[in-house]
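**Student:** Here is my input; please provide its structure:
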Amino acid sequence: MTVHDERALLEERLNRALRERIRPALYGDSTPVELSVWHAPGEPVPVAEALAATYEPARVGDAWGPPWSTSWFRLAAEVPPEWEGRQVEVVVDLGFTHPGPGFQAEGLAYNASGEPVKGIEPRNTHLPVSGSSVLYYLEAAGNPTILDFEPFVPTPLGDKETAGTEPLYRILRADLAVFNPEVWHLVTDLQALQGLMKELPQHEPRRHRILHAIDRSLDLLDTQDVAGSAASARSALVEVLSRRANASAHRVSAVGHAHIDSAWLWPLRETVRKCARTFSNVTALMDDYPEFVFACSQAQQYAWMKEHHPAVFERIASKVAAGRFVPVGGMWVESDTNMPGGEAMARQLVHGKRFFLDEFGVETEEVWLPDSFGYSAALPQLIKLSGSRWFLTQKLSWNQINKFPHSTFWWEGIDGSRVFTHFPPVDTYNSSLSGEELARASRQFAEHAVATRSLVPFGYGDGGGGPTREMLETAKRVADLEGSPTVTIETPAAFFQGAQDEYPNAPVWAGELYLEKHRATYTTQARTKQGNRRSEHLLREAELWATAAHLSFGSPYPYDALDRLWKTVLLHQFHDILPGSSIAWVHREAEATYARVAGELEGIIDSSVTALAGEGKADLVFDAVSSTARATPQAAFVAPVGGVLDNGLLRITVSDNGLLTSVYDIGARREVLPPGAVGNLPQLHADTPNQWDAWDIDPFYRNNRVDLVDGEVTALPDGLLVRRSFGKSTITQTLRLAEDARQLDIDTEVEWQEVEKLLKLAFPLDVRAEVSTAETQFGHLHRPIHVNTSWEAAKFEICAHRWLHVGEPGYGVALANDSTYGHDVTRTTRDDGGTTTTVRLSLLRAPRFPDPQTDQGTHRFRHALVVGAGIAEAVAAGYRTNLPQRVVRGSREVEPLVAVDNPAVVVEAVKLADDRSGDVVVRLYESLGGRAHATLRTSFPVQRVVETDLLERPLADTSVDLELRPFQVVTLRFTR
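**Tutor:** Now for the predicted structure:
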């Protein structure tokens, strides 16, 4: 028999013994509890209402749980006198449909006083018993299993409006049972050794010793009396479990964690309950394991506990004070970082860090984003400006093509700022501390030659309940075990400080952390993205005009409303909401929320500009870009002559089917379109990614393309109207050219009824561009257009904010947008030797999972083709496209609150200080990527100017004369 055969036989023996003999013996004597049920009508109810409800008799086997419903089970029992002195637990199986730790039925148990005790999940099914009587109320959530073994099958279960009413579950167990600790410890012993043995090389003597010890342990186990023989079976394992780790073993910092998506395959309201269940588990577990430390990000989730579950929040606060429950992340939610605007990204850090400071007195120093879909190159500067020092991510392990080369490194942003960054080589943020995972962490750690430590977050996420007692027992066994990395449970800050002290000269990665997967998240669920973009700019306007109205006329500043509205928008930037990868229910609610946000912000803006304008009949143009109001007529659009729009600067020729056949720059005497090419060309692709429907665009989508050239053109007094039909869908576009503009404005309406299709809008350009330049937060990013290496080839779909620019020395073209993020840029060499650079905007997709009706319906987009543009013109067009002017009747013109004498320096935010002192806060940045001197002028008297961090805390006294480095962000606080 070979060594491999011997191991295989032992694996079979051990697995069967665990499955059929040992685990079933975890509980000995048992008796059913008295079970009754109340099925709550509609949405979840407070515990007080459930305690007062009328319960009906129930029994094991009863069906319960229509999709998204709630059933309350009352569990009552008397502990048999003969069990006195033994460990007794209530064991509940709600009918868990598969062994996964989350994504299905879950429960939260309350005691008779309505206080939460702990959660019930598939791998955490027990409730504690103390005393002779038991009474629990179990709030059971009938959440459907949407992500199953075939996760990409379209399902109506993603919205309560389409999910149906048939019960999904049957309660399978509700017992009072005697827990056998010795059996439980035997299971933990065997699993720890089994995982380690799997990872040891065949020639390693340690592996054979473990194999022999397990074999001997099973020999000593009496399968007819597992509980009685468990101690004997454990004795055979003592020697192999007591051998200490090698002196040069990799060091793991284990951090308890429970990654809880703030919405994904469940709505926001269910996340509140997932958090309550998990945090109840965690705080209860801390009472039994004093070494246990749990790291939790997302201030929004803490705020939900404070509002909806104050008892849980009190327990959290107590454990935070003890240093056991550790706030991390410093953000309001674990947001997407590709698409939020600069000010929104700053406010994620402001509101997150301020919550932890106000509630707990804790200054978080780690930005914790394990699961977001790529990371903007603007983040390092914002992290530093928020007062944080470190960054953690895990998601880059999902790269399709290139393996990220570092585990620990300095990440350099677009302005040169660097943050110490860790990419845990364990490749999961839901570890169970298994031998396989720990061995993987050691094997994949990239810096063994110069560093020794990595971080492992352990615990079941997304409703799985977080860390378990089994994991903490495993941590004890692998803390110092031969053949394994050493494991120390400690805080993220302890890990980061130790890692940085050990490895201060870590390598540098400059630029974005591009995820080579989930590229479709720049496009999916266009209405959600449009709601976010519009909300960001309305918030800018609301703060600006409310500040002006307050300073000029004493109008009340809407502190509370703006705080609440910002937090609402920040919540919806969570990395499964804004990217479009949540169920239909989430996006349906998001659209309604954005509409309410817009309505309230429009109200704030209207009241502010009305106060500023005063009484009168003049048409005042309020311009949020320049922060002024002037009695200036808005620019008129030229009338078409045939299919030509000509304003003396540009001559745009449109064919009879509505395509651009010429874009001629009159001053430069240059044709922008390549010979024979057409622009503003809609193109339709088959879109069937290999795996994650809402998330992914795979490169083979380019193999199948239909150019939508058929169309008809109608002349309007101020432009041209183009209509196209294809499949079951239509596109209607209005093309306009303002009298004094160097840009073609394109308003597009799509009635979209396609399935598994991708709609792009193509603009081939006669420029030889080496790079594309895309706006990101507070600056821009250059990306090579060539595909010399696999790293460039992998970026076949890229993210841009309000504009994307391509050019050659002396001449460029920009495309600005009001809500489009996905782009691709390619180039070809023509027969005449010239180069065509083609920019395409991704408008719409139609994946079927997790929302089978993704993006069906009407969509409106605004784009601008900016001709002869440098970066400065691209920046200006981006702001103009997203901040349309407002016309208000009145008599008073408005001077800007803050003016800057250098156009390279952009004022991004003007507001009153969050501490309600009346100070004015101004955030500005250098936008062109060069050095800039700027002098600020204010229209209000100033006593003192202080530079602050993002949280408006003073850094240094300064003046209105500034020297800015490329892309530097500066926050100034003006005391009046």
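**Student:** contacts, neighbours, all on C-alpha from now
**Tutor:** Noted.
**Student:** what residues are up against A864?
**Tutor:** With contact set as C-alpha atoms under 8 Å, 6 or more residues apart in numbering, A864 has these partners: Q743, L744, D745, I746, L815, A816, N817, A877, T881.
**Student:** Now the second one, please; I'll put the structures next to each other:
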Amino acid sequence: MFLTEEKLEARIHELSEHRYREAILIPKFRFLADEKGEVGARLPETKEWGEITVGDYWRGRDVYAWLQADIDIPKQWMGKEIVGLFDFGKTGGGNNSGFESLLYLNGVPYQGVDSNHMEVFFPKDAAGSKLSLTFRLWSGLEGGGIPRSQEHKIKRAEVAWLDEVIDDLFFTGKAILQTVKILDRHSPERQLLLSLLDRAFRQIDWSKPKSDSFYHSVAIALQILKDELKKMEKKHPVTVRCVGHTHIDVAWLWRLKHTREKAARSFSTVLRLMEKYPEYIFLQSQPQLYEYIKSDYPEIFEQIRKRVAEGRWEAGGAMWLEADCNIPSGESLVRQLLTGTRFLRKEFGVDCKYLWLPDVFGYNWALPQILKKSGIHTFMTTKISWNQYNRMPHDTFWWRGIDGSEVLTHFITTPEPNKDWWFYTYNGVITPETVQGIWNSYRDKAINQELLLSYGYGDGGGGVNREMLEMRRRLNDIPGLPNVETGRADEFFERLHKKIKETDQYVHVWDGELYLEYHRGTYTSQAYNKRMNRKMELLYRETEWMGIVSTMLNADWSHYPFEQLNEGWKIILRNQFHDIIPGSSIREVYEDSKEEYETAEKYALSAWENLSKSIIIQQEESTVTVFNSSPWVRTDFIRVPVTAETKKGIWKDGSGKELKAERVGDHWVVLVEDVPSLGFSTIRFYGEESGNTLAQTDLFHIGSSEMTSPHYKIKWNDKGQITSIYDFEAKREVLDDGKCGNVLQVFEDKPLRFDAWDIDIFYQEKKREVEDLRRVSVKEITPLYAIVHFEWGYMDSSIKQDMIVYAHSRRIDFKTEVDWKEQNQLLKVAFPVKIRSTLATYDIQFGNVKRPTHWNTSWDYAKFETVVVLCQENGHVKQREIAEF
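**Tutor:** As a prediction, this is how the structure comes out:
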């Protein structure tokens, strides 16, 4: 009736600007375009500055500029909180289109200033001195989509002193009013708080703002609030433990070079806030970011070290960075942990025991085993709450891995500000809605009454700001809400372990993968990166194995390329970040990634060449040493160039056994048998000797639409689709009745939200097949193998494929090259086989996982797209169960 809440909201908003008193305007700045845009740039020394005035615009895409001004701080401000207020413009919504800047105070990096952090508190002794303010501004990018210039207006630049009484009343009033809005309308605390706030704000004399009577009345209002709040006893069984955090994507809507600057801005802001708020505790994961800071801004890094030593800056998280956990190999995930924990131990003396992965798109079943063997006993994420169909039944539970290992797992349940989303967030703000909402959402209240709230603007937003810290102080005193206290994540997890150990309640176990029912398109987007990741994983493994062999043979570690390989591995690990390897970043990120992979490849190939020279003694052209870096005995083909000495003859192994070989053009194709695991075999060419000759027609017969090998009879139709694969040994048809294999299928790929991220379940409603077969030919036919080549056209795209069958192996390879030029279309290939199974077994890191082939429940059909890490033995993909989806 009296619009009390609306009235109070208006008065609190009006009070906000009165906090800053006797403001001194900075009407203009010296301006200098930063043409180079270098990482870690230092103050420019040129005298050729231009000028920019408050109210002017500055424009550009991914451009830097310097603003510089000097200001005299009045002596009479001695003892007051001196604050700068700066707003350099924002083009659109979100955290990605606003200005970002690093302020240098008197020539030294001081604080990040951006659209979420527009206040700068200067040192206590600034009164009576001249301050030199230099801002390095970055325009930002468009945040994805069509590249466009950003337009920013220099809106505000002034220095004032903070009226701490008005500031206190502003935040206290805001905290109480927000609490009133979320409490139950019948709650007694709600009525008491609303009445108290209204009574206090009635004391303010608005007749002449900025007058002595106005300031006096504000002090009276504040005293009333504080006195009455003290009388309201707060007893609440729940504690929300707040830890500051800035989730910095190492690359996403910006490039790696931008991340290095974001880290400098964000971390310097943390350091300044810690000076003002002694209770402030901040957590930063991803040692990659610390390494950037150590290299680019060593003075900031040393300040971080001091805060880590005193316990207020928590360097944790374990992994080198927040890596994707589905696409990288098990070896890579181990190295993520090994590289990350080593850095934390070396630079900060920290022994991290928890994995912090708030924003990764699903977690493979081998992860608990990897964690336990790495000394990690706790796992935290938030992203699983983004499931499309199903909410996980528990938020604190034991996650049991592939070998039975268990890690205590905790989900942060902070609600998103957008009430229409059921997602939880790792970029929380501290409001009554979040501190109450995190408890309301939590599903395991019987075993735990303390929750962890990670707060701070993330995804490049710069982290915690002063408002969050002020609000936390006040919410902790307001009845009707959980206790709101600060704390470290590692100490929270230790207490959680203790509670789980002592509880008499059942603690649930999740035995299986943590599949994210979202962002399924990230298994296929940016295929080049996924291919190069796997190629580098294998290359570096083989190079390291070669290094060990060299060291053992020569009894000398001095030539092992430690530094070279470690730097290469860091490139691999960096590009496994959960927005790089999944394919969910902007185009420029993949330009950088391509260069990085090329560098990593050069490192490994250079090391390989040097190491091989120390292993392989000089040998005749007729002798070849074949290495097998696999952990299994291997039989496979090698190709050996034909030389003057090896034009005609036979190949034999070390025991004198003749090897199956065929000269194909300018190469010999030799089938080398039973090369020992992690070992080698030597084969030799014997010229002019004649061996057993295998007639091609005895092994392979190829017609216009069918072929016969020692193992199969294969038929195809005029579309290039396989109509039959008859297995001679099993005496059965492999393909399902009436269905074809090797069917190239194209689906309309238009998801509801994120184009590069998502494949939605309805994509299957619109399907067409690639039927324009333009060519079929016999590419090669030898006594060892045969290759049939297919070529198709589809709209503006082309597809080339080699079907390879072997004499020595039952394997059939389909080597496919696709030049894809289509938009919003998804290409797949189908092999419907004649096997009935309700489960399919997929290889994953260090093992395998079974997934349903049916859609009985929402948990089943949610997995309509899944990922597999291929495992090979003897060069064969291991056949377990095969199923049609």
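**Student:** Work out the TM-score between the chains.
**Tutor:** Once superposed, chain against chain, the TM-score is 0.86 (TM-score structural alignment, normalised by the length of structure 2); 792 aligned residues with a C-alpha RMSD of 2.4 Å.
**Student:** re the thing from before, and of the contacts of A864 of structure 1, the nearest to Q683 of structure 1?
**Tutor:** Distance to Q683 of structure 1, by C-alpha to C-alpha, is smallest for I746 among those, at 16.1 Å.
**Student:** Aligned to that closest one, what sits in structure 2?
**Tutor:** Using TM-score structural alignment as the criterion, I746 of structure 1 maps onto F814 of structure 2.
**Student:** what's the answer for D656 of structure 1, then?
**Tutor:** Using TM-score structural alignment, D656 of structure 1 sits opposite D718 in structure 2.
**Student:** Let's verify its match: helix, strand, or coil?
**Tutor:** Following DSSP: H, G, I helix; E, B strand; the rest coil, D718 of structure 2 is assigned to coil.
**Student:** V776 is in contact with that one, correct?
**Tutor:** No. In this structure D718 of structure 2 lies outside contact range of V776 using C-alpha atoms under 8 Å: 9.3 Å.
**Student:** of those two, who's got more company?
**Tutor:** A direct count of neighbours by other C-alpha atoms under 10 Å for D718 of structure 2 and V776 places V776 higher, at 17 against 14.
**Student:** Look up how far K850 of structure 2 lies from that one.
**Tutor:** 37 Å (C-alpha to C-alpha, to the nearest Å).
**Student:** sorry, back to before: list the contacts for the match of D656 of structure 1?
**Tutor:** So D718 of structure 2 contacts S705, L773 (C-alpha under 8 Å, 6+ apart).
**Student:** What separation is there between it and D511 of structure 2?
**Tutor:** Per C-alpha to C-alpha, D718 of structure 2 is found 47 Å from D511 of structure 2.
**Student:** Repeat that for K383 of structure 2.
**Tutor:** K383 of structure 2 is 18 Å from D511 of structure 2, by C-alpha to C-alpha.
**Student:** Look at the nearest residue to N246 of structure 1 once chain neighbours are set aside and give its secondary structure.
**Tutor:** Spatial nearest neighbour of N246 of structure 1, chain neighbours left out: E482 (6.0 Å); criterion: C-alpha to C-alpha, 6 or more residues apart in numbering. Following three-state DSSP, the label given to E482 of structure 1 is coil.
**Student:** Can you report how many residues neighbour the aligned partner of E482 of structure 1 in structure 2?
**Tutor:** Under the alignment defined by TM-score structural alignment, E482 of structure 1 corresponds to P479 in structure 2. Neighbour count for P479 of structure 2, taken as other C-alpha under 10 Å: 22.
**Student:** Likewise for W138 of structure 2?
**Tutor:** So W138 of structure 2, with other C-alpha under 10 Å, has 24 neighbours.
**Student:** residue in structure 1 matching it?
**Tutor:** Match for W138 of structure 2 (TM-score structural alignment): A141.
**Student:** cool, and I82 of structure 2?
**Tutor:** With TM-score structural alignment as the criterion, I82 of structure 2 pairs with V88.
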